[in-house]
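In: Quick check, what structure comes out for this input:
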Amino acid sequence: MNTGAIWQALIDRLDQMQEAGQSADFWLRDDDAVEPTAALHRLLELTDRFSVPLTLAVIPAHTDARLERCLAGRRDIGVAVHGWSHENHAPAGEKRQELGGHRPSGTVSEELRTGYARLRALFPTSFVPLLVPPWNRIDAEVVAGLGAIGFRALSVFGPEASGKAAALIRPGLQIINTHVDVIDWRGSRGCRDHAQIVRDVLARLEQVAKGGGSVGILTHHLVHDENVWAFLSKLFEITATHPASRWRKVSDLIGR
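Out: The predicted structure follows:
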């Protein structure tokens, strides 16, 4: 199936949902924000053009008032806590992880508490009580203490109904994951094939139709190539105005 045909398949599926009286909520999570950059400004301009709300997962240890000034007055921006310093504490040979079981859980929790307070103070109008673990990995013992810090939601990658995600569920803590990643991390580290990304969107729409939830799109503005920007522009063009799709602030999804 060529790229044009796969985009048409997305339009057709949304048309079918509209005819059935159904709709899907989309949300956009972009990781690793620290400071204003050309790439961040490009992302802000693109989302603003299509009125797509944006959730920025910000690294607390490395950000400052420059990012706050950059985001000031933007009502469709949410700021989530992206760990503390995005530092790997796993030993060589293991998958990278900052919020794992390699350190005392109290140490990890105290870092998260500091990061939560720092971002809430820096971004008082856009802060959301959402934790985005670096590399989408977090130890269950750390999850158990998130509510006491003030977190109301956790976002990793993959279907919320999977066994891996189910293991993270705690009373009062909502799981709001991303489901479609645009980056080919294990290959070119550029944009994945557009047709394959759209297939992932279509697969997630089927899951939503059967079991509810949202379609979470995951991006990393600092490593986007031109193909990523082209993909996002086309995706927003189709979905931002279609009656069967709605781009939502993550704050609207928390507690829903």
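
In: going forward, measure contacts between C-alpha atoms and count neighbours the same way
Out: Noted.

In: Can you spell out which helices and strands pack onto whichever strand in the chain runs longest?
Out: Across the chain, the longest stretch assigned as strand under DSSP state E is strand 24-33. Counting contacts by 3 or more CA pairs under 8 Å, 6 or more residues apart in numbering; DSSP states H and E, strand 24-33 packs against strand 54-58, helix 194-211, strand 214-219, strand 245-247.

In: among the ones you listed, which is the most enclosed?
Out: Sort those by mean neighbour count, taking mean count of other CA atoms under 10 Å, and strand 54-58 sits at the top with a mean of 26.

In: From the contact counts, what lies against that strand?
Out: strand 24-33, strand 77-81.

In: which of the residues in the very next helix or strand once past it are buried?
Out: As assigned by DSSP states H and E, the chain's next helix or strand after strand 54-58 is helix 65-71. Residues 67-68, 71 are the ones in helix 65-71 that count as buried (16 or more other CA atoms under 10 Å).

In: now do stretch 109-117
Out: Across stretch 109-117, burial judged by 16+ other CA under 10 Å covers 109, 111-113, 115-116.

In: circling back: reformat the helices and strands packed on strand 54-58 as a markdown table; add mean neighbour count and distance to Ala57.
Out: Supplementary listing: those in a markdown table, determined by neighbours: other CA atoms under 10 Å; distance: least, CA to CA, whole Å:
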| stretch | mean neighbour count | distance to Ala57 |
| --- | --- | --- |
| strand 24-33 | 22 | 5 |
| strand 77-81 | 28 | 5 |
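
In: Distance to Val142 added to those, as JSON lines?
Out: As requested, these are arranged in JSON lines below (distance: least, CA to CA, whole Å):
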{"stretch": "strand 24-33", "distance to Val142": "20"}
{"stretch": "strand 77-81", "distance to Val142": "14"}
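
In: Identify whichever of the ones you listed lies nearest to Val128.
Out: strand 77-81 (5.5 Å; CA to CA).

In: I have a second one here; can you model it like the first so I can compare?
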Amino acid sequence: MNARLEGKVAIVTGAASGQGAATARALVRHGAHVMAGDIDEQGLAALSTESPNIAVMRCDVTRRADVEALVAATEEQFGGLHAMLNCAGYLGATGPLIETTEQMLNRIIDINFKGVFYGCQAAIPALQRSGGGAIVNWGSVNSLVAEPEIAAYSATKGAILMITKSVAVEYANYDIRANCLCPGGVTTPMVAGFFNDEFLADEQAQRDYQPLGLISPDEVAEVAVFLVSDESRKMTGSAVMVDAGYTAS
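Out: Model prediction:
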């Protein structure tokens, strides 16, 4: 175990699979205790068997009360909170903007926008009680650039960047930092659904899409570890790109 985060307590939402699960594991590898939240109880149960330093709790991030309960349980079990990683997200159905239904729009706003907003709201008082800490909100390359047929998703990811900047300027005096982690195409089940099988089997096509090819969840997770560590103690309000060069040109 690397003791880079020894003594730190972190919450990860969306932790049952994909980038969230990879981030929970990475935090533990670097010495942290982690509370993992998700609506996927089966995935959480599997994650909990991997380390005694991972606790799990069902959490629907669209419900403010669930997120508040997750933070309260973390403080009760581990004695404080030093990092909040709002990873839960939803791509939703893809298609032309004019075909986005009210139901689809509400769902993506509830998970992506409200989930992160509630996560920040619930975590900030706990971070204040711990004397400061870090928030990492999962944005996307689409926090900064648009792509066809994911207008609602991109809009919520842009909003997440602004939530992050707002927290950064409002709570710096409490030594609370907030950064927006912005991955490109990552090899998770959610993102794989965005690409067809032919693309996923073609390394050159992936490099044409983003110069270094697709990204693994573990590669994103290590950047998240950096953002909650003391090594990034003067970073706040930033959009941190992990996009394999997608936005470089």
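
In: Now the TM-score, please.
Out: Scored against TM-score structural alignment, normalised by the length of the second structure, the superposed chains reach a TM-score of 0.37; 152 aligned residues with a CA RMSD of 6.0 Å.

In: picking up where we left off before, of all the helices and strands packed on strand 54-58 of the first structure, which lies closest to His194 of the first structure?
Out: With CA to CA as the criterion, His194 of the first structure lies closest to strand 24-33 of these, at 17.0 Å.

In: next SSE after the closest one?
Out: helix 38-49.

In: which of the residues in the longest helix along the second structure are buried?
Out: Criterion DSSP state H: the longest helix present in the second structure is helix 151-171. Applying a neighbour-count criterion of 16+ other CA under 10 Å, one finds 151-165, 167-168 buried in helix 151-171 of the second structure.

In: helices or strands up against that helix?
Out: Here helix 151-171 of the second structure touches helix 102-108, helix 115-129, strand 133-138, strand 176-183, going by 3+ CA pairs under 8 Å, 6+ apart.

In: Report the angle between it and helix 115-129.
Out: For helix 151-171 of the second structure against helix 115-129, the angle by axes from the mean of the first three to the mean of the last three CA atoms, to 10 degrees is 20 degrees.

In: Pro189 of the second structure contacts Pro217, doesn't it?
Out: No. Contact between Pro189 of the second structure and Pro217 fails when scored by CA atoms under 8 Å: they sit 10.6 Å apart.

In: nearest to Leu122 of the first structure, of the helices and strands packed on strand 24-33 of the first structure?
Out: Across those, Leu122 of the first structure has its closest neighbour in strand 54-58 (11.1 Å, CA to CA).

In: quick one, helices of the second structure?
Out: Assigned by DSSP H, the helices in the second structure fall at 18-29, 41-48, 64-78, 102-108, 115-129, 151-171, 189-192, 197-200, 203-209, 217-228.

In: Tell me which of these is the most buried.
Out: Sort the helices of the second structure by mean neighbour count, taking mean count of other CA under 10 Å, and helix 18-29 sits at the top with a mean of 25.

In: Could you name the helices and strands sitting against it?
Out: Judged by 3+ CA pairs under 8 Å, 6+ apart, helix 18-29 of the second structure is in contact with strand 9-13, strand 33-38, helix 217-228.

In: how big is the angle separating that helix from strand 33-38?
Out: Angle of helix 18-29 of the second structure versus strand 33-38, following the same axes, to 10 degrees, is 170 degrees.

In: What spatial separation is found between the residue nearest to Ala221 of the second structure when sequence neighbours are not counted and Ser166 of the second structure?
Out: Distance criterion CA to CA, 6 or more residues apart in numbering; nearest residue to Ala221 of the second structure, sequence neighbours excluded, is Thr23 at 4.4 Å. Separation of Thr23 of the second structure from Ser166 of the second structure (CA to CA, to the nearest Å) stands at 24 Å.

In: And for Ala10 of the second structure?
Out: According to CA to CA, Ala10 of the second structure and Ser166 of the second structure sit 21 Å apart.

In: so which of the helices and strands packed on strand 54-58 of the first structure gets nearest Val201 of the first structure?
Out: Val201 of the first structure lies closest to strand 24-33 among those, at 9.9 Å (CA to CA).

In: Taking their axis directions, that closest one and strand 214-219 sit at what angle?
Out: Using the same axes, to 10 degrees: strand 24-33 of the first structure against strand 214-219 is 30 degrees.

In: got the angle for strand 24-33 of the first structure vs helix 38-49?
Out: Using the same axes, to 10 degrees: strand 24-33 of the first structure against helix 38-49 is 160 degrees.

In: Next, the angle from strand 24-33 of the first structure to helix 194-211.
Out: 120 degrees.

In: quick one: strand 24-33 of the first structure to strand 77-81, angle?
Out: Counting by the same axes, to 10 degrees, strand 24-33 of the first structure points 60 degrees away from the direction of strand 77-81.
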